[in-house]
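In: Show me how the following folds:
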Amino acid sequence: MNDQSRQTRWLLLVALVVQFMVALDMSVVNVALPDMRAGLGFSAEGLLWVVNAYALAFGGLLMLGGRLADLLGSRPVLTGGLALFGAASLAGGLAQSPGALIAARAVQGVGAAALAPVAFALIAIAFPAGPERSRALGLWGMAGAAGGAVGVLAGGVLTDAAGWRAVMLVNVPIVAFALIASLRTGPVSGPARTGARLDVAGALLATGGTTLLVLGLVGTSSHPWGSARTLTTLGGAALLLAAFVAVELRTASPLLRPGLLKGRPVLTANLFCLLLSSGQFAAFYFVSLCLQQVFGYGPTAAGAAFLPFCVGVVIGSVIATRTVARLGTRRLLATGGVLAALGIAGFAATARADGTFLTSILGPSLVAAIGIGMCFVPLGTAATTDVVPGETGMASGLLNSSRQVGGSLGLAVLVTVAARVTGGATGRDELVQGYAAAFWVAAGLLATATLAALVLLPRERGAGTAATPGTGSAGVPVAGPENSQKNSAGGVDPAVARSTQG
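Out: A predicted model of the protein is given here:
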């Protein structure tokens, strides 16, 4: 193995570790929330901000993080994001007050907003379009799935064994390993763009608009859709995002070039990602609730029940890597979407108060996970078709923003659906009816994503078309189950509902 090949493999390892860690932190904190409340004296409302602070910073800064990589170079932003994430994790693990922990979680979100789009941009630089990039995309999806599944399980194990601080401190050795490993990657890095300046007005408007949008969506569990707070927050988000579009149309160096979405593959990838995340995150949130509230599983057992999902994603990613050149982006994405929709529908069809893991969870989990795993490679391909190297971070930040907003929107809608069906009842039969309704809606969202892929993506004429996208590559949405805590009001815990956007 020559030096260049060795450096490339080290770079891939760093990117996969980063993806694993970001996915891990989306779910590892959830089980520890009650212990955090008892240990630091959180109020019920204050506890929500342990999750919300991360979600808002992460969702609001994703596009800015991606664009900084284009302007400054991928390597500096990756290193800075790792250092920031590690320092915030250490500070959170040592926090002595609610405010200190919330601040640490917010800074973690800032670091994650840099890491999520930038790490994958480095993969795009290191691996040429074709089979090598397809394999890297498959591994990227596996890392995200593993992080989400391990986070659910590790959160319970770490909290039981070492207390809530362990779920924050676990990131420190991971960051240290990634920083040390990055020294072995050599000079592989995307160049900074000389002469280009950061679109400050666009950055402020995009960050403010996205933050308000996520804040409005994650608040719908405690504030109804028609409440003054929700309407004001979402209305403010709409105004800021409209102003952002107006600014981007006139600036010479935009944060998001409007023409980027004129390409049908890029547009389709972001729409598919939005719908996929909307259905997937909310569906697995309700699976977690069903395991704990209906089947009586403890947090650790519920986490272990998600491991087949991780296996399924690995299988789906391998299938996609081996078939993308033959099937093409359009057919592979549609196939994955159909399987994912069928799997989620399977949760609805088999949901019963007297159900078991074998009869209600295992089969649908595997089918949905294989379908979701098959989507990673074609999503990464479509999201960067015809994207120039100087806009790789831009495309990545956009796709990750679609994922974040989709997860927030899907959870907010499906929580409302389930709550209306249960009517506040907490009996097992009523809860199952609410969860089943949410699963059916989630399956519908995934079916809509499949239809969008079939209608919008152009037909590939020959084998191998999908394996030769444009010169850039964007982040692939994280697929990971989210954990939950028990709640006595209709089975939906607002504190945990926020976690699926983090």
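In: make it CA atoms for all contacts and neighbour counts henceforth
Out: Noted.
In: quick one, what contacts residue 217?
Out: Residue 217 makes contacts with 230, 234, 408-409, 412, as judged by C-alpha atoms under 8 Å, 6 or more residues apart in numbering.
In: what's the answer for residue 452, then?
Out: Counting by C-alpha under 8 Å, 6+ apart, residue 452 makes contact with 268, 271-272.
In: picking up where we left off before, show me which of the contacts of residue 217 is closest to residue 136.
Out: Proximity to residue 136 was ranked across the contacts of residue 217 by C-alpha to C-alpha; first place goes to residue 408, at 27.6 Å.
In: this one next, for a side-by-side:
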Amino acid sequence: MSVSSALPENSREALPGPGERPAPPEPPARLGGRSAAVLAVLCGAIFLEGIDVAMLNVALPSIRADLGMSTGALSWVMSAYVLGYGGFMLLGGRTADLLGRRRMFLGWLTVFVLFSGLGGLATEGWVLILARFVTGLSAAFMTPAGLSIITTAFPEGPRRNRALLVYAGTAAAGFSLGLVAGGLLTAVGWRWVFFAPVLLAGALLAAAVPLIPRDAAPQRAGGRFDLAGAAAATGAMLLLVFGVVRIGEPGARVGTTAAVLAGGLALLAVFTVVERRSPAPLVRLGVLRSGPLLRANLGAVLFAGSFFGFQFTATLYLQDLRGWSPLQTGLALLAIGVDSVLAPTLTPKLVERFGNARVILGGFLLAALSYGLFLPVGVDWTYPMMFPTMLLTGLAFALAYGPLTIAATEGIAEEEQGLAGGLLNTSFQFGAALGLSVVTTVDLAALGSGATALEGFRAALVVPVVSAVLGAVVAATGAGRRRA
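Out: Got it, this is the predicted structure:
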């Protein structure tokens, strides 16, 4: 046996032949040229999605006062978006693989522009709820298409990792900066919370048309689209997300919610049977046997649940209990946005040195510490007492969010990158909805048992801590494995 044949396949390519010069070292993971411009457009789209959601959170009280909406109807302004986003994300990710990533991205970005504008023009609550549902639907198709464009445009390795971490940092910046922007725009008029994304999305669309390369949709086996699988998957996700959203709604009947969740699980079982028998399955079930992918998606559920549960509870504490304005609240949470700086700078170095799993574990541990520090919050806490939690939360986000994205798409075949992105974003959305519902349920239960508002918030804050600890346990199962 020769020396080269005893080496791994990727190692043989590096051996120079007789008279050949050694191969030059791999270039540094820098992004430039047209690829950087494409990445900028895709980052702009995920920033748009994040800032759109965050700004609306701040504007809800003004919308209720102007449109005369009830509290229950107002909650559906947010829930309708989550329902459209989470319900269709899996279908959106696979459709990008089958029908073309560029086509899906540009087409649904156009829909996003139109219906965000409709939300700004709404004079009735039902029109606004409809607009938010379709906006969430468009994001469900646009977001996984954008992510899969990145994972197919950059080869697996340091350059793709850096691109994904820049992408993740931009998404996080949208969430944190959106709180401040929402406060500023709401002071002018809540309708600008919808019109501003229209302007940004229009600029992105104009840049994306010439920049994003054309792609040919892969041929499907037998030339058929798995309609039965698509219907079962979408129905299952819609029912599961709807059931999770109802968990935290005041006055929601337990029996009805349980029936909705059971229906979602039943459709999920039907979907599994359909995919096993289909000659051209919407989802190749074998992809779900990947340990890193499963850990990444479970980690995404727990991380999103802890983060959004904490952010929601902290926002209510600052505005309802302390009486802070939306702008003051946004500025208080702005420190979380440090992840937009650390994700593309510090995180790539940590991933290269320690590996994804260990960096993710560090992110979960920091998140648990961060939320734990906020547990004894009082009515007289000054902002310097809150600042360590805000800063550590941003650092935890920088360490966990991007590496979870890398782990969920690493080692997945190119023709299934959209599916992997759809699964990950579904997990994030499902986790966010679950986290919001559980903290709301715990808070209401505490108040119903005679607790004060502050005691209710403290009880709700236990949920993010527990979720972060569970996420650390999941991450630890992968962190102990030897790096490839």
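In: sorry, back to before: highest neighbour count among the contacts of residue 452 of the first structure?
Out: residue 272 (29 neighbours; other C-alpha atoms under 10 Å).
In: Give me the aligned partner of that one over in the second structure.
Out: When the second structure is aligned by TM-score structural alignment, residue 272 of the first structure is paired with residue 299.
In: Is that match in contact with residue 475, as I believe?
Out: Yes. Contact criterion C-alpha atoms under 8 Å: residue 299 of the second structure and residue 475 qualify, at 7.0 Å.
In: counterpart of stretch 133-147 of the second structure in the first structure, which residues?
Out: By TM-score structural alignment, stretch 133-147 of the second structure lines up with residues 106-120 in the first structure.
In: before we move on, what about stretch 391-407 of the second structure?
Out: Going by TM-score structural alignment, stretch 391-407 of the second structure lines up with residues 366-382 of the first structure.
In: mean shift of the matching stretch relative to the second structure?
Out: Compared with the second structure after fitting, stretch 366-382 of the first structure has a mean deviation of 1.5 Å; criterion: mean C-alpha distance after the TM-score superposition for the first structure.
In: Longest helix in the second structure, by number of residues?
Out: Longest helix of the second structure, by residue count under DSSP state H: helix 33-67.
In: tell me which strands and helices the longest helix anywhere in the first structure is in contact with?
Out: If you go by DSSP H, the first structure has its longest helix at helix 307-350. Other helices and strands packing on helix 307-350 of the first structure, by 3 or more C-alpha pairs under 8 Å, 6 or more residues apart in numbering; DSSP states H and E, are helix 131-162, helix 264-289, helix 362-383, helix 428-456.
In: can you redo those as CSV with distance to residue 389 of the first structure?
Out: Listed next are those as CSV, based on distance: least, C-alpha to C-alpha, whole Å:
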stretch, distance to residue 389 of the first structure
helix 131-162, 15
helix 264-289, 15
helix 362-383, 13
helix 428-456, 24
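In: among the ones you listed, which is nearest residue 352 of the first structure?
Out: That would be helix 428-456 among these, by C-alpha to C-alpha, at 6.2 Å.
In: Which part of the second structure matches the helix or strand following the closest one?
Out: The element immediately downstream of helix 428-456 of the first structure (helix or strand, assigned by DSSP states H and E) is helix 494-497. Matched against the second structure by TM-score structural alignment, helix 494-497 of the first structure finds no partner residues.
In: and helix 494-497 of the first structure, how far out from the chain's middle?
Out: For helix 494-497 of the first structure, the distance from its own C-alpha centre to the chain's C-alpha centre is 17 Å (C-alpha atoms, centre = their mean, to the nearest Å).
In: For that helix, name the packing helices and strands.
Out: Secondary-structure packing of helix 494-497 of the first structure (3+ C-alpha pairs under 8 Å, 6+ apart): helix 44-72.
In: how does it look with 10 Å?
Out: Contacts defined by 3 or more C-alpha pairs under 10 Å, 6 or more residues apart in numbering; DSSP states H and E place helix 494-497 of the first structure against helix 44-72, helix 200-218, helix 264-289, helix 392-422.
In: residues of the helix or strand just after the first one that come out buried?
Out: Okay, so that is helix 44-72 of the first structure. Next in sequence after helix 44-72 of the first structure, counting helices and strands by DSSP H and E, comes helix 74-93. Using 16 or more other C-alpha atoms under 10 Å as the test for burial, helix 74-93 of the first structure gives 74-79, 81-93.
In: Also stretch 165-184 of the first structure?
Out: Under the neighbour-count criterion of 16+ other C-alpha under 10 Å, stretch 165-184 of the first structure has 165-172, 174-175, 178-179, 181-182, 184 buried.
In: Stretch 465-481 of the second structure too?
Out: Using 16+ other C-alpha under 10 Å as the test for burial, stretch 465-481 of the second structure gives 465-476, 478-479.
In: do stretch 101-114 of the first structure as well
Out: Buried residues in stretch 101-114 of the first structure, counted by 16+ other C-alpha under 10 Å: 101-114.
In: how far out from the middle of the chain is it?
Out: Chain-centre distance of stretch 101-114 of the first structure: 15 Å, with C-alpha atoms, centre = their mean.
In: Mean deviation, that stretch versus the second structure?
Out: Stretch 101-114 of the first structure differs from its equivalent in the second structure by a mean of 1.2 Å after superposition (mean C-alpha distance after the TM-score superposition for the first structure).
In: Can you tell me how far whatever residue of the first structure lines up with residue 162 of the second structure is from residue 361 of the first structure?
Out: Aligned by TM-score structural alignment, residue 162 of the second structure pairs with residue 135 of the first structure. With the distance defined as C-alpha to C-alpha, to the nearest Å, residue 135 of the first structure ends up 29 Å from residue 361 of the first structure.
In: Compare neighbour counts for those two and give me the winner.
Out: It is residue 361, of residue 135 of the first structure and residue 361, that has more neighbours when counted by other C-alpha under 10 Å, with 23 against 17.
In: Map residue 238 of the first structure across to the second structure for me.
Out: Here residue 238 of the first structure is matched to residue 265 in the second structure, going by TM-score structural alignment.
In: ditto for residue 408 of the first structure
Out: Aligned by TM-score structural alignment, residue 408 of the first structure pairs with residue 433 of the second structure.
In: Please give me every residue in contact with whatever residue of the first structure lines up with residue 467 of the second structure.
Out: Counting by TM-score structural alignment, residue 467 of the second structure corresponds to residue 445 in the first structure. Taking C-alpha atoms under 10 Å, 6 or more residues apart in numbering as the criterion, residue 445 of the first structure is in contact with 272, 274-280, 337, 341, 410, 439, 451.
In: Kind regards, and thank you for your time.
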